[in-house]
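J.: okay, predicted coordinates and the sequence, questions at the end:
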Amino acid sequence: MDNQIAGAVANSQLYAQKVQADAEISDLARFPSENPNPVVRISAAGTILYANNAADRILAEHGLTVGDTTLEIWQDWVKEVLATEAPKEVKIVYGSRFMSYSLAPVAAADYVNIYGRDITDAKEIERLKDELISNVSHELRTPLTAIKGAAEILLTYQDEDPEMREEFLGIIDKETDRLARLIEDVLDIARLQSGQMQFQLSEVLVPEMIEAAIQSTHSLIIQKDLQVGISLSDDLPIVFSDQDRLVHVVTNFVSNAIKFTPRGGKIQVRSRLTPDPDPDTAVAMVEVSVSDNGVGIEGSEIGKVFNRFQQAGDTLSGRPQGSGLGLHISKEIVEHLGGAIWVESEPGQGSTFFFTVPVGRDSG
């Protein structure tokens, strides 16, 4: 189950990219000189008969040009595909680049056409897919293990102490919610990557949006005996944006603060109309921030906290568990809505996460 959920998301994206890449190869093969990827023709004897501009640059790295005899490994591949009259695909690494070459034999003319394609980005996508499966599988296993353990205890001691039964039912309820949030995060990642996440713009009252986010995390706040302060400026305008997505972002900020704030600590939520409009668009911006008095973040880690699967505080002791998806999703949402997102932090002094969102059509 763990791998199926993550794998289905990643594989659908890879398949779509492969179909597109195959179509590009087919189209560009008809116009080799215009192809930005390398196109080469090599004879059965290993002589380079043709190379377009992209191929010339790669050949030059090996001290070769048209008319020369190609490298021995290529001679072997040419002989193989001419003998079998079957196309072949090979992958080669050039420094930090990954190249895929399709060898198409033309047996009647005794040569092979070779079409190259830079698959460096595809390799990175494949690496991210593997990372997705690995991390999500681990995170799915944690709540599933807790749910299964609590259920087994309830089945074994179902006639025992009612307080014990209530405790383990609470564990099942909490871990089920955790599992649901994780699955929703994975689905959001897939929607964002495929451009299928829907945004519904409407008038948003910032105080109500913040209150909704705090209410959604209320049980977690109570469990850790935390104080939550709210400070809102009097001049907050109505924002024209996506209320549900903004509630999601603030909820992620508050949830993150809860994880890193010690029991009995304090979280502060603030919002204001920024004194200066966005320098690029001249649009008025509303800023929302969430502060905690937790462990803080090392300076070298601040630039990573909005990356997928990156937990703020990775290098600090006592790192809380989590998928590391929430802040990345928040960044994608905020930037899609035309805002900015950042964090300010000092180790041992806590952290403050900020985002801005344009006021929109209600600014005037």
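T.: Received the coordinates, thanks.

J.: can we go C-alpha only for contacts and neighbour counts from here?
T.: OK.

J.: mind listing what's buried along stretch 71-83?
T.: Counting neighbours by 16 or more other C-alpha atoms under 10 Å, one finds that the buried residues in stretch 71-83 are 75, 77-82.

J.: how deep is residue 143 tucked in, by neighbour count?
T.: Here the count is done by other C-alpha atoms under 10 Å, and residue 143 has 21 residues near it.

J.: which one of the buried residues of stretch 71-83 sits closest to residue 226?
T.: If you rank these by distance to residue 226 using C-alpha to C-alpha, residue 77 comes first, at 66.9 Å.

J.: residues in contact with that closest one?
T.: If a contact means C-alpha atoms under 8 Å, 6 or more residues apart in numbering, then residue 77 has no contacts.

J.: quickly find the element holding it.
T.: For residue 77, the element it lies in under DSSP states H and E is helix 72-84.

J.: repeat for residue 231
T.: Per DSSP H and E: residue 231 is located in strand 227-232.

J.: any buried residues in that strand, and which?
T.: Applying a neighbour-count criterion of 16+ other C-alpha under 10 Å, one finds residue 228 buried in strand 227-232.

J.: ok, second structure coming up, stack it against the first:
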Amino acid sequence: MIWRSVVGKLWLTIIGLVTLVLLVLSLFLTEQIMDTYYKAELNNLEQLANHIKTTLEQPGDEGRAEELRSVLKMADLYDTYMIILGPDGSVRPTGISPNVPDIPWQDILEQTEIDRVFKGEEQVLRGRVMVEGDGKSSFPLFKDEVMLVAYPLQAPDGHIDGAVVLYRTQEQLSESQIKKLIFFSALIGIFLTTIFAFFLSTRITQPLIQIKKAAERMAKGKFSTRVPVRSHERDEIGDLSVAFNRMAAQLEESIHALSQEKEQLASILRSMADGVITMNAQGQVIVTNPPADRLLEDWHFDSETDPSHGALPSPLDDIFLRVVEEERELFGDVTIHGRTWAVVMGPLYARNQVRGAVAVLRDVTEERRLDKLRKDFVANVSHELRTPLSMLQGYSEALLDGVAQSPDEQREIVSVINDESLRMGRLVRELLDLARMEAGHMRLEKAKVDVPGLGRRVLRKFQSIAREQRITLTGKIPDSMAEAWWDEDKIEQVLINLADNAIRHTPENGEVTITLGQAGDKAHLMVEDTGSGIPEEDLPFIFERFYKADKARTRAQSGGTGLGLAIVKHIVEAHDGTVTAKSTLGQGTRFVVQLPLAGPKQTE
């Protein structure tokens, strides 16, 4: 784990380098110091050997024993072992130091070297002593390093009278103390270096650790995090901290700006009445606004009802595939669940590649319906006006051309022209009334209304017409009802239009019944016939302008304008009432109008 830390790596690197340098330096210093030390000790040993030789070679025996004892003490004082050999190579009894080491001099000097000494040659030796084993091992044993000087002793006549041998072992030398001193100095150096390396690495890595922690906090969304920078420590790491803080400030500003733009975009999307859907490259829905959420829920493509969560409805998916393939904006209408939606879908790019698409949907059901009604209205008005105009033109040309010779023929033509002009005037008048009603400009002249009297008056108006067409017209009108607060002319127009429709669509020997009643605070006006009836699939549309339940029947055949029921609906709704129709094909139709007796609320 320590190698995964900058502190550990730096710390171990410094300690390793310093340790290596100290070890190399210790070895080098040990070699140099010990070499110098050995040379100095060897020089001292040679000087001592010369002094002893000079003393022992003096003529005469007086005072020699005392001198010899002083020499032995001097040698012992210098931790030097001295051995005086006689002419035969044996040790003189008085010529040996009192403290003999565990390494006898015979193991140091070889016979050849002793022979050289007795031949007058001085022997100076330094090295490790190799002695024979103790019997347990056949290999020689290396003992301490020794330093030895052997000088021959000459008699006055010049022959070799003996030899003096001086030597020291490692125990007597200060080598071990010097090596220990160097070793402990190296250990102290390594220890101090360890402390220094740890302190230095901590000082270096502490700002890095702070930068790391700041980066982790920023990764969690805390973009206001900053790294403390000491003004007196503007080194490379300090510059890194300053650069990090500058980056953090710019990042915080950018994130804040992006958040503001995101909030603005989210507010715009939430406030839009149109649905906005964003898809990724696979066609999965990733972003929607509330209208789009409701739209997808209405289309049953939410996560709870559709296993393919986030998928587009089939009509939108087809447009999406075309947008991604062609990489261009597409427009079109889709119809789902009986409603029409205008769709504008365009591609979204990321590095010149299509990464998805965005679609804007608007409910244009009412616009398309109104547009269709407008077109149908223009076509129907053109058709309705063309018939009377054609008849007016044809009969007027007949009069001009003198086709009608007799007064009766002329009177008949003029009667037809008058009827068609009246029908055309009625059509124009009803169109104007309907236009005012749809524009909300209908004025209601509210007054007290005698409902039974109103019903009997309408019944009288259609009695003669019903008799001419051999239709039985009856009324179920109570003698008295609560007074209503209505626009009497408008309600009378409602009954007239319903009664007129019933009579016109009832064959001979049929029956038409007008019924008035009261239930609570509401009045019920019902017109029922035994005519041809209305197909069930046409019932939802009979209150639209110019709608014909019997497609084969023309306005001229029925005598109507196709606007009566539309006017009835507007008048009833203006009085806060309702109008419904029930019909069975071939058995008749029943229209029921329910009106509050108090009249419309806005006129109270």
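T.: Cool, got the structure. Remember, predicted model here, so these are calculated numbers, not experimental data.

J.: can you pull the TM-score for these?
T.: These two chains, once laid on top of each other, score a TM-score of 0.66 by TM-score structural alignment, normalised by the length of structure 1; 310 aligned residues with a C-alpha RMSD of 4.5 Å.

J.: tell me the helix or strand right after the helix holding residue 77 of structure 1.
T.: Note on helix 72-84 of structure 1: by DSSP H and E, the next helix or strand toward the C-terminus is strand 88-94.

J.: ok, residues contacting that next one?
T.: Applying C-alpha under 8 Å, 6+ apart, the set of residues contacting strand 88-94 of structure 1 from outside is 81, 98-104.

J.: now do the helices in the stretch 1-150 of structure 2.
T.: Ranges of helices in the stretch 1-150 of structure 2, per DSSP state H, counting those that start in this stretch, are 6-56, 64-77, 105-108, 111-118.

J.: the ones you listed: which one's closest to residue 405 of structure 2?
T.: With distances scored as C-alpha to C-alpha, the stretch of those nearest to residue 405 of structure 2 is helix 6-56 (125.1 Å).

J.: angle of the closest one against helix 64-77?
T.: 180 degrees (axes from the mean of the first three to the mean of the last three C-alpha atoms, to 10 degrees).

J.: elements contacting helix 6-56 of structure 2?
T.: Applying 3 or more C-alpha pairs under 8 Å, 6 or more residues apart in numbering; DSSP states H and E, one finds that helix 6-56 of structure 2 contacts helix 64-77, strand 141-154, strand 160-169, helix 175-219.

J.: make it 7 Å
T.: Contacting helix 6-56 of structure 2 under the criterion 3 or more C-alpha pairs under 7 Å, 6 or more residues apart in numbering; DSSP states H and E are the following elements: strand 141-154, helix 175-219.

J.: what span of structure 1 lines up against it?
T.: Alignment of helix 6-56 of structure 2 against structure 1: no match, by TM-score structural alignment.

J.: tell me how far that helix is from the chain's mean position?
T.: Relative to its parent chain, helix 6-56 of structure 2 has a centroid offset of 69 Å by C-alpha atoms, centre = their mean, to the nearest Å.

J.: next: stretch 2-17 of structure 1.
T.: Put simply, stretch 2-17 of structure 1 sits 13 Å off its chain's centre (C-alpha atoms, centre = their mean).

J.: now do stretch 309-321 of structure 1
T.: Relative to the centre of its chain, stretch 309-321 of structure 1 is centred 18 Å away, using C-alpha atoms, centre = their mean.

J.: what comes into contact with that stretch?
T.: Outside of stretch 309-321 of structure 1, the residues within contact range by C-alpha atoms under 7 Å, 6 or more residues apart in numbering are 259, 296-297, 304-305, 323-325.

J.: now do stretch 159-166 of structure 1
T.: Applying C-alpha under 7 Å, 6+ apart, the set of residues contacting stretch 159-166 of structure 1 is residue 154.

J.: so how far is that stretch off the chain centroid?
T.: For stretch 159-166 of structure 1 - counting by C-alpha atoms, centre = their mean - the centre lies 42 Å from the chain centre.

J.: quick one, longest helix in structure 1?
T.: Longest helix in structure 1 by number of residues, with DSSP state H as the criterion: helix 120-156.

J.: now that one: which residue numbers in structure 2?
T.: So helix 120-156 of structure 1 is aligned with residues 365-401, judged by TM-score structural alignment.

J.: and that stretch, how far from structure 1 on average?
T.: Between stretch 365-401 of structure 2 and the aligned residues of structure 1, the post-superposition mean distance stands at 2.1 Å (mean C-alpha distance after the TM-score superposition for structure 1).

J.: about what we covered before: tell me which of the helices and strands packed on helix 6-56 of structure 2 sits most buried.
T.: Comparing the helices and strands packed on helix 6-56 of structure 2 by mean neighbour count (mean count of other C-alpha atoms under 10 Å), strand 141-154 ranks first with a mean of 20.

J.: that older thread, ok, so of the buried residues of stretch 71-83 of structure 1, who is nearest residue 175 of structure 1?
T.: Nearest to residue 175 of structure 1 among these is residue 77, at 54.8 Å by C-alpha to C-alpha.

J.: can you tell me how far that closest one is from residue 209 of structure 1?
T.: Residue 77 of structure 1 is 63 Å from residue 209 of structure 1, where distance means C-alpha to C-alpha, to the nearest Å.

J.: many thanks, have a good one.
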